[in-house]
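>>> Sequence and predicted structure are below.
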Amino acid sequence: MADTYDIIVIGGGPGGYVAAIRAAQLGFKTAVVEREHLGGICLNWGCIPTKALLRSAEIFHYAEHGANYGLKIEKPGFDIADVVKRSRGVSAQLNGGVGMLLKKNKVDVIWGEARIEKAPQGGPVEISVGKMKKPAVEPQNPVPKTVLGEGTYKAKHVIVATGARPRVLPGIEPDGDRIWTYFEAMKPKAMPKSLVVMGSGAIGIEFASFYRTMGAEVTVVELLPQILPVEDAEIAGVARKQLEKLGIRFMTDAKVTKVAKGADGVSVDIEAKGKIETLKAERLISAVGVQGNSEGLNLEGVGVAIERGIVKTDGLGRTNVAGIYAIGDVAGPPMLAHKAEHEGVICVEAIKGLHPHPMKKEHIPGCTYCQPQVASVGLTEAKAKESGRELKIGRFRFIGNGKAIALGEPEGMVKTIFDAKTGELLGAHMVGAEVTELIQGFVVAMGLETTEEDLMHTVFPHPTLSETMHESVLDAYGRVIHM
């Protein structure tokens, strides 16, 4: 006889485990099915461990430039094995923490690979759980032997939160040796002397920043004219100049047409402006995006609508089949952990009948943790102009901010975009030190429908980098003080 739950979540990543915890808080009997490791890609092989690597690179950078701060530091060095070990340790600690949170909230964890077998109209959804998938990488905390696993389970509601995986281009398939995805780039056995990074989105730029800071020669190839293609063009331009000063070479409007592997590296043919240039490097990192994990679940077999690997949902996580929901990367862009978490909460609260507000994707911030950092929310200048509105745009450079100068980080900028008639904040874009921590101020402002007047009358503490936010707003209305 099948075990029956109110809610079963398929996938224990950020969206899945948060949805499960919120469901338990609301009194639902809840289980999570996980085939590899709790915390998903974000915690184990994405957001968290990359930030640990980038932190090591940041400290190494400051040590190398200690003289800029009046310090005498003998030639610093590093052991890449120790850098990777620290990163993996951070993931392991948080991985175990997710398990404790689920246990604390009385959420069952079912280990194995799920498949939806039946989704009868008005009846419970039936799933089968098979053996655990052999992980592409070993889980940080081994699965206990005495756990729920293979079998048949039923639930009134099933939430699919299976995440995404690296997109693979034909002819440039990762081999774990010379051609890497973020899995291999996260745990190099030795520090490569040279790299080609294919793709300049957040993943590609973060790895380019890490490896260049640690001493590798790095070339980034981007198909589009602009690096960081989803960002405001002006902000992306500032970031590019700073990354080029770090020593990264960019090839935009360029396409990798062929990769040949050899005993000592790769030979990469790159087409740009009608010409082919061949680069040789020890490794190539493929960072051309991700695709949803919608296969193997029998979703289409039970009638769930899927388009290009993405499960189609409304703003509350509901699919076209009653009792089946989808959240996070598998439900489409933006493919970000914080979007998945919030979607999970919205979905569960809608099931409970609490009438949550649908997800507003324009209010989801994006962050890239390179050096300098990049962060944004809302419309870019180009998108705002496409809307046909009259705009007021403010800019403030970090060179006018006392805290930025004291930190030795004067290269940066904040850009704000307002509707000239209503004062509505349409978008905010930032590049510079710690902007990934600052952006939430603008996210809150947009969520509260704050106008330019509210922001201008807000008192920002001094000396802080946040003052650049205030000055950018003032600049949009001709009232900037320190520039």
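Received it, and whenever you're ready, just let me know what you need.

>>> C-alpha from now on. contacts and neighbour counts both.
OK.

>>> Tell me, how many residues neighbour residue 59?
When neighbours are counted by other C-alpha atoms under 10 Å, residue 59 registers 11.

>>> That one: helix or strand, and which one exactly?
Using DSSP states H and E, residue 59 falls within helix 47-64.

>>> Spatially, what comes nearest to residue 364 if we skip its sequence neighbours?
Computed as C-alpha to C-alpha, 6 or more residues apart in numbering, the closest residue to residue 364 that is not its neighbour in sequence is residue 377, at 6.2 Å.

>>> Hmm, I typed the wrong one, I wanted residue 112.
Excluding its sequence neighbours, the residue lying closest to residue 112 (C-alpha to C-alpha, 6+ apart) is residue 132, at 3.9 Å.

>>> just checking, the one you found touches residue 110?
No: Residue 132 lies out of contact with residue 110 (C-alpha atoms under 8 Å); the separation is 9.8 Å.

>>> contacting residues for the residue nearest to residue 364?
Applying C-alpha atoms under 8 Å, 6 or more residues apart in numbering, we find residue 377 in contact with 362, 363, 364, 365, 366, 427, 428, 429, 439, 442, 443.

>>> for comparison:
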Amino acid sequence: MSKNVVVIGAGPAGYVCAIRLAQLGNQVTVVEKDALGGTCLNVGCIPSKALIAAGALLDKARHAETMGITFGTPKVDVGKLVEWKSAIVGKLTGGVGGLLKNHGCKVVRGDATFTGPKTVKVSGGADGDVTLTGDHIVIATGSVPINIPGFTCDEKDVWSSTGGLAPTEIPGHLVVIGGGYIGLELGMMYSKLGSKVTVLEASPGALPGQERDCVKVIERSLKKMKIEMLTKTFAKSWKKKGSKTVVSAEVDGKMREIECDQVLSTVGRRPFTEGLGLDKAGLAVNDRGFLEVDSQLRTKVPHIFAIGDVAGQPMLAHKGSKEGLVAAAVISGQPDEYDVRCVPAVIFTSPEMASVGLTEDQVKEKGLEYKTGSFPFAASGRAMSLMETDGFVKIISDAKTDEILGVHMVGPEVTELIAEATLAIEMGATVEDIARTIHAHPTLPEAMMEAAEAVHKMAVHIYQKP
């Protein structure tokens, strides 16, 4: 039976949910206060990867002489670069709009506020004030950057990731607050585009929470790129000194001033629920700001669903899209639930890093007997031909069952290679399943096969001491 559904938010969770709802025969209204596609398409995943690709191309041009290819000195036209990036964003967001229209989804612009458990008032948009009623309501409002004390992001002197993706010039010296994946992705990108980069990270190392063996490769790369990484460091304040910005930071217990041209704050994101009037719907966020949901993405009010960043960690676009598909199925009467064994994480640093499943530390904490096998890209012919030999593929398996528990990669194009590992874990594959599968040669995925062989000390293209 067709339902009338209101989806609040048109990011990767919301628009995917809306389209699937329409495909399943429901009447769908999408409320969006900003651009279709949400943070990911407009000021996150897509524009950052476009600029990162540009930085990588510039870096390859600088090193092409090794292959016997020479260019003139590469130059960056920032205006054209940002225009190119914006064109990609425009095509994708326009595509989302077209898909919603073609599937019969109505889009209402403005801020949504609950006025009751089944009613939402939309105001402030071009459509004027509109009251919507839904048999079901899906909250997909996403997340926003966190501001730390003393560093409110004005997108002028202090950028958030949003400002960092729309530069008018390449800063001479960029200070990045936060050594997580957003900070390192953008910091390394700006380094390749010509900036001197200093990263301030509160924890003892880069990329806290990630597989340490992989992180060590990234930390070595930071040194090669001459990016200064200050750990156990807390940014305290900033001030203007002529045309420069001076950042005051506590570095390992001692105060230090760092003069730079631009500050980029990337200390994380928080779920966005301000102004939603959740209390009018009988809802409240937990102590971490998330809406708690069950395996079918229902909140404690059964006809209201929450998906994406607002529904909890991990705050990743692909996890939100999956939740959107599940919520749409459940609303449509199908017996579905969010039942996934793993969610891949991809980090577009230099080299790239990707992980899925348990880390070695997590396996140890669970008290599991395990084995590991690694294969270095330095032994990969394909990696050599790309001049990208840093890194490896590491597989962690259950010592008793041979089942794959986790796969962690750092190296060329591993953000693409992780899909095989994700499917393997989701299907309950064993290390032997991967090792016995023929992988095309010469390709980067051969490293996955060889790492599987290495778990049992049988890798062919590296020597393993018996």
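Done, it's in. No experiment lies behind these values; they were computed from the predicted model shown.

>>> Write the PyMOL selection for whichever of the contacts of residue 377 of the first structure are buried.
Buried members of the contacts of residue 377 of the first structure, identified by 16 or more other C-alpha atoms under 10 Å, are gathered into one PyMOL selection as follows:
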select buried, resi 363+364+365+366+427+428+429+439+442+443
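
>>> looking at the second structure, which of the contacts of residue 377 of the first structure still make contact?
Compared against the second structure with both residues aligned by TM-score structural alignment, their matches' C-alpha atoms under 8 Å, these retain 363, 364, 365, 366, 427, 428, 429, 439, 442, 443.

>>> So which elements touch the stretch of helix or strand residue 452 of the second structure belongs to?
For residue 452 of the second structure, the host element (DSSP H and E) is helix 446-455. If you count contacts as 3 or more C-alpha pairs under 8 Å, 6 or more residues apart in numbering; DSSP states H and E, helix 446-455 of the second structure packs onto strand 370-376, strand 392-398, helix 431-435.

>>> For that helix, grab the matching residue range in the first structure.
Counting by TM-score structural alignment, helix 446-455 of the second structure pairs with residues 467-476 of the first structure.

>>> The matching stretch vs the second structure, average distance?
Averaged over the aligned pairs, stretch 467-476 of the first structure sits 1.0 Å from the second structure after superposition, using mean C-alpha distance after the TM-score superposition for the first structure.

>>> buried stuff in that stretch?
Buried residues in stretch 467-476 of the first structure, counted by 16+ other C-alpha under 10 Å: 467, 468, 469, 470, 471, 472, 473, 474, 475, 476.

>>> same deal with stretch 74-83 of the first structure?
For stretch 74-83 of the first structure, a neighbour-count test (16+ other C-alpha under 10 Å) marks 80, 83 as buried.

>>> can you tell me what part of the second structure that stretch aligns to?
The aligned range for stretch 74-83 of the first structure in the second structure is 72-81, by TM-score structural alignment.

>>> How about stretch 423-432 of the first structure?
Using TM-score structural alignment, stretch 423-432 of the first structure pairs with 402-411 in the second structure.

>>> Tell me how far the residue nearest the centre of the second structure lies from residue 40 of the second structure.
Taking C-alpha atoms, centre = their mean as the criterion, residue 316 is the residue nearest the geometric centre of the second structure, at 5.3 Å. Taking C-alpha to C-alpha, to the nearest Å as the measure, residue 316 of the second structure and residue 40 of the second structure are separated by 9 Å.

>>> can you tell me how far whatever residue of the first structure lines up with the residue nearest to the centre of the second structure sits from residue 318 of the first structure?
When the first structure is aligned by TM-score structural alignment, residue 316 of the second structure is paired with residue 336. As for residue 336 of the first structure, its distance to residue 318 of the first structure is 19 Å (criterion: C-alpha to C-alpha).

>>> With residue 28 of the first structure instead?
Using C-alpha to C-alpha, one obtains 18 Å as the distance from residue 28 of the first structure to residue 318 of the first structure.

>>> And for residue 430 of the first structure?
Distance, residue 430 of the first structure to residue 318 of the first structure, using C-alpha to C-alpha: 34 Å.

>>> which residues sit in contact with the match of residue 316 of the second structure?
Residues counted as contacts of residue 336 of the first structure (C-alpha under 8 Å, 6+ apart) are 328, 329, 366.

>>> Please flag which of these sit within strands.
Counting by DSSP state E, the contacts of residue 336 of the first structure place residue 366 in strands.

>>> quick one: which of the contacts of residue 336 of the first structure is nearest residue 191 of the first structure?
The shortest approach to residue 191 of the first structure among the contacts of residue 336 of the first structure belongs to residue 366, at 29.1 Å (C-alpha to C-alpha).
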